[in-house]
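> Fold the following.
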Amino acid sequence: MTTGLQRPAGDPIVVDDPGRLTFRVDRRAYTDDDLAAQEMTRIFDRCWLYVGHESEVPGPGCYVARDVGGRPVVMARGSDGVIRVFANSCTHRGALICSQPAGQARSFRCPYHDWTFSNQGELVGVPIPDGYGPGFRKADFGLARHRSDSYRGFVFVTFDPQQPRTLTEYLAGATEYLDLIDDQSEAGMEVIRGAQLHGARANWKLMMENSVDIYHFRALHKRYVGYMESLGSVPPRRRGGFGRALGLGHAANELPPAAARPLAHWTPMFGAEFRPRIEATAARFAERFGAERAERITRTNRALLIFPNLMIIDAIAITIRKIDPAGAGRMAITSVALAPKDEDPDIRELRKSHYLTFLGPAGFATPDDIEIVESCQRGCLNRTVRYSDLSRGMNKEVPETTDELPAREFWRQWDRLMQGDGGRFEVPHRAAGTPAGIPAGTPGAEAR
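Model prediction:
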């Protein structure tokens, strides 16, 4: 039996016992303020964190400002075309140099004392400069630049100057799924303008668990299941698909073709008028990638967890969901939709409609999910039951999507980092007897 981060009384937070097919998490991990503070320094100050998508800053001078890992940052494409991530903090007295969530500018001006910075981060203007001594140099006061990189258009930042992994190394097996997303358009993918910003009175890790939990779909989202059936579509089955551990806390669930996908999988809920174009798109993908990969790109539904706080749900539409802690009992959620740049306008409207209908903050699913994680948070405050159980599927060589493999992969990395161990990535072994239909190289078995 392996035990994880210790409570003050000496009891483990995570109990991972493969021999007994048991995986438990002490519920204080969701409610303890001291643990929440430790997460910021041991996880969010160390990992690669998602900032945004390159399409959000399409031209020189374009920028977005948002909080990442509890720090205000600006992602800007400079006049030289290079994307950089800066601290959203004036080097003079600390005020935000960018208060708008997005825009286009040649420079950023601090409203406090009019210090001005170029969109490449240099300090270019200081009022009454003779008030400083001869040793003052503007070159010493440029915006603090964070280490950033991108993979297939997804931009990440790390605040750890000693972070030993490149972004690609850190993403490990998650790169396969980012490839499947970006390959959905030869013209490239783009974030659809507009974001849904909301929160929940619950711990952020409960929403990470929920986002890769397919077990709850038919129980919690009965209204949406009925809605799909009323339109002639088939909701996800209770059984089928598989979960994958992708290393370093990343994980995915992959479901067989079932639900609607406006890219290239037509179902009656889209309307008969769209069927010829959607099927023509499917034929183009088969010609480009071959039948097997084309089906996986265009018809398979998947939920990708990138540790610690990014979810990409590629199903009814493509949703990028960033889940940020705001203390032990609160979280902030930012959701945007991703789509092919070359998508027909009416197909785009169809995609947006289905995105909002299911995954929007007022859709069929998201209010259910918010209510249930808040219910879990309240329930965890009763200390009589100490542990939550995430053992489902530990008895299987290849866990299904209704099992809890992705949540266990998340918690194992959480536990390693909270103990100070960065965790060495090894591709989990795919055991013999993997069901047909799982792509070659799929790591089905859990690392023991």
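> Please count neighbours and contacts with C-alpha atoms only from this point.
OK.
> ok, which stretches of the stretch 301-448 of the chain are helices?
Along the stretch 301-448 of the chain, the segments classed as helices by DSSP state H, counting those that start in this stretch run 345-358, 366-380, 405-418.
> The helix or strand where Arg218 lies: which residues count as buried?
Using DSSP states H and E, Arg218 maps to helix 217-220. Going by neighbour count (16 or more other Cα atoms under 10 Å), the buried part of helix 217-220 is 217-218.
> Quick check: next helix or strand after it?
Where DSSP H and E defines the elements, the next helix or strand beyond helix 217-220 is helix 222-230.
> so of the helices of the stretch 301-448 of the chain, which one's packed in deepest?
helix 405-418 (a mean of 24; mean count of other Cα atoms under 10 Å).
> Another sequence for comparison is provided below:
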Amino acid sequence: MTNLIETVLLDTCPSDLVQADRVHTSLYTDAKLFDEELDKIFYKTWIWVAHASEIPDNGSYKSTYIGKQPVIVVRDRKKDVHVLLNRCRHRGATVCEHKKGKTNSFVCPYHGWSYALDGSLRGVPHPESYADCLDKGDLPLVSLRVEQYNGMIFATFNDQIEPLVDFLGPARKWIDLFMKQGAGYPVKVSGEHRFRFPGNWKIQLENTTDAYHFPLVHKSFLSSVDEQTLELFDFVQGPGYVEDLGNGHSVMVMIPDLVDLEANLDLPIPERFEALAQELRNEGHEELEVRRIVRAVGGSGFNLNLFPNVACSMAFFRVLQPIAVDETEIHHAVITMDGGPAVANRYRLRLHEHFQGPMGFGTPDDSEAWERVQKGANAGKDLWIMLNRGLAGEKPSDDGLISDVSAETGMRAGYQQWKKMMAVPAAKQGE
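Below you'll find the model as predicted:
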């Protein structure tokens, strides 16, 4: 009989804290482990930092974090993208405090050192005091390795890491499917809201591919929609599935008919979108384009988790930022059609607000559940978190492992990658 209360010493190897069907509660509560995660995961792998639409022009920038380190994502005069440590090379002050904007340079407010968009040191006030002991070429803002896939910008501190396309692996085809929400227009991030919850970052990571909770936690959302939408979201016992895509990535397919938004456009338009379809027709859009736009407005039928910090979640980007072992910041970024019909984008924003918004029916319920998990993690130091749902029915797929839609396959995928990265001695990582 399986012992659910197997004692584990917290100074043991982190890989011992992750088993095939469970993880130790200390992964939520041990501050030492949290610091080790920053070093071995967030500072060693590819981290999502922006969508290309957030920095559209020369000089456009966005400030964010990789782990706990502040960075600037910026497009230079040649339209190349750079990710720079937000730290003056003189005395360490941040050189950018705005969340986003457009600029010609970054200037330290403390002593006036100025940097070009590519991070090179451009000017130093009163350089004569340095005589010949200052070479500006030696002191640029620290630049990280940057690569992109289909508009998604990733950066890493690890110069020896595999190329981004290899890291993403089979997840690339799901990114491509997700981007079909542009309906022929470029996908655009059109704002976000941020909030924090008192819980560990991995609690949120688990949630993105957790269908099991949906009918219980989101009763208020389900009570707010029409019968046709309610039937659409009754997917826990449906034909969907969860698939482990390797490298900690996973996908949860809730509504298989909406995986490819450009397929079966001849199907009837859902009743809730008939008014939108008619407005588009009145604007002069051809029927095929109307159907394509309407389908895109409703969002994709899946959640894609990209380890460790971003999800392409049905119709928005969900980004997590670890703050402390028991605190996490979440960014929910809504996506629209850049240059697309204004009426369609308004529908998209209203749908986002309905579930993901701070006054919506989904996010507040999720965040309370996450908070309760963190609170409960402090009860019983030798208890394990069970992740065995769907394990018996899990089988190999072309891209990894697959099980039913309410299985915990996606969580197991993330924790196996956690185990792999945390087991590597610090001196070996990056070699």
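> on that earlier part again, just put the helices of the stretch 301-448 of the first structure in a markdown table and tack on distance to Lys322 of the first structure.
As requested, those are exported to a markdown table (distance: least, Cα to Cα, whole Å):
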| stretch | distance to Lys322 of the first structure |
| --- | --- |
| helix 345-358 | 16 |
| helix 366-380 | 14 |
| helix 405-418 | 15 |
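> so which of the ones you listed gets nearest Gly327 of the first structure?
Proximity to Gly327 of the first structure (Cα to Cα) singles out helix 366-380 among these, at 12.6 Å.
> how far apart are that closest one and its match in the second structure?
With mean Cα distance after the TM-score superposition for the first structure, helix 366-380 of the first structure departs from the second structure by a mean of 0.6 Å once superposed.
> what's that helix aligned against in the second structure?
Helix 366-380 of the first structure lines up with residues 363-377 of the second structure when matched by TM-score structural alignment.
> Any idea how far that stretch is from the middle of the chain?
Taking Cα atoms, centre = their mean, to the nearest Å, one finds stretch 363-377 of the second structure lying 19 Å from the centre of the chain it belongs to.
> what do you get for stretch 45-53 of the first structure?
10 Å.
> which residues touch stretch 178-188 of the first structure?
151-153, 189, 263, 296-298, 314, 340-342 (Cα atoms under 8 Å, 6 or more residues apart in numbering).
> residues of it that come out buried?
Buried residues in stretch 178-188 of the first structure (16+ other Cα under 10 Å): 178, 181-185, 188.
> follow-up on the earlier one: ok, residues contacting the match of helix 366-380 of the first structure?
Taking Cα under 8 Å, 6+ apart as the rule, stretch 363-377 of the second structure contacts 25-26, 28-29, 197-200, 203-204, 217-218, 326, 355-358.
> and those, which are buried?
25-26, 28-29, 197-200, 203-204, 217-218, 326, 355-357.
> Where strands are concerned, which of those residues count?
Phe197 (DSSP state E).
> Pro308 of the second structure: which of the buried ones among the contacts of stretch 363-377 of the second structure is nearest?
For those, the nearest to Pro308 of the second structure is Gln204 (10.6 Å; Cα to Cα).
> wait, what's in contact with the closest one?
When contacts are counted by Cα under 8 Å, 6+ apart, Gln204 of the second structure touches 320, 370.
> what separates the corresponding residue of the first structure for it from His146 of the first structure, distance-wise?
For Gln204 of the second structure, the aligned position in the first structure is Met207, judged by TM-score structural alignment. Distance from Met207 of the first structure to His146 of the first structure, counting by Cα to Cα, to the nearest Å: 27 Å.
> ok, now Val191 of the first structure?
23 Å.
> same thing with Pro60 of the first structure?
Taken as Cα to Cα, the span from Pro60 of the first structure to His146 of the first structure is 19 Å.
> same question, Ser335 of the first structure
From Ser335 of the first structure to His146 of the first structure the distance is 23 Å (Cα to Cα).
> what do we get in the second structure for Trp414 of the first structure?
Match for Trp414 of the first structure (TM-score structural alignment): Trp418.
> From Asp210 of the second structure, how far off is that match?
Separation of Trp418 of the second structure from Asp210 of the second structure (Cα to Cα) stands at 18 Å.
> try Pro425 of the second structure
31 Å.
> quick one, which of the two is more surrounded?
Asp210 (21 against 9; other Cα atoms under 10 Å).
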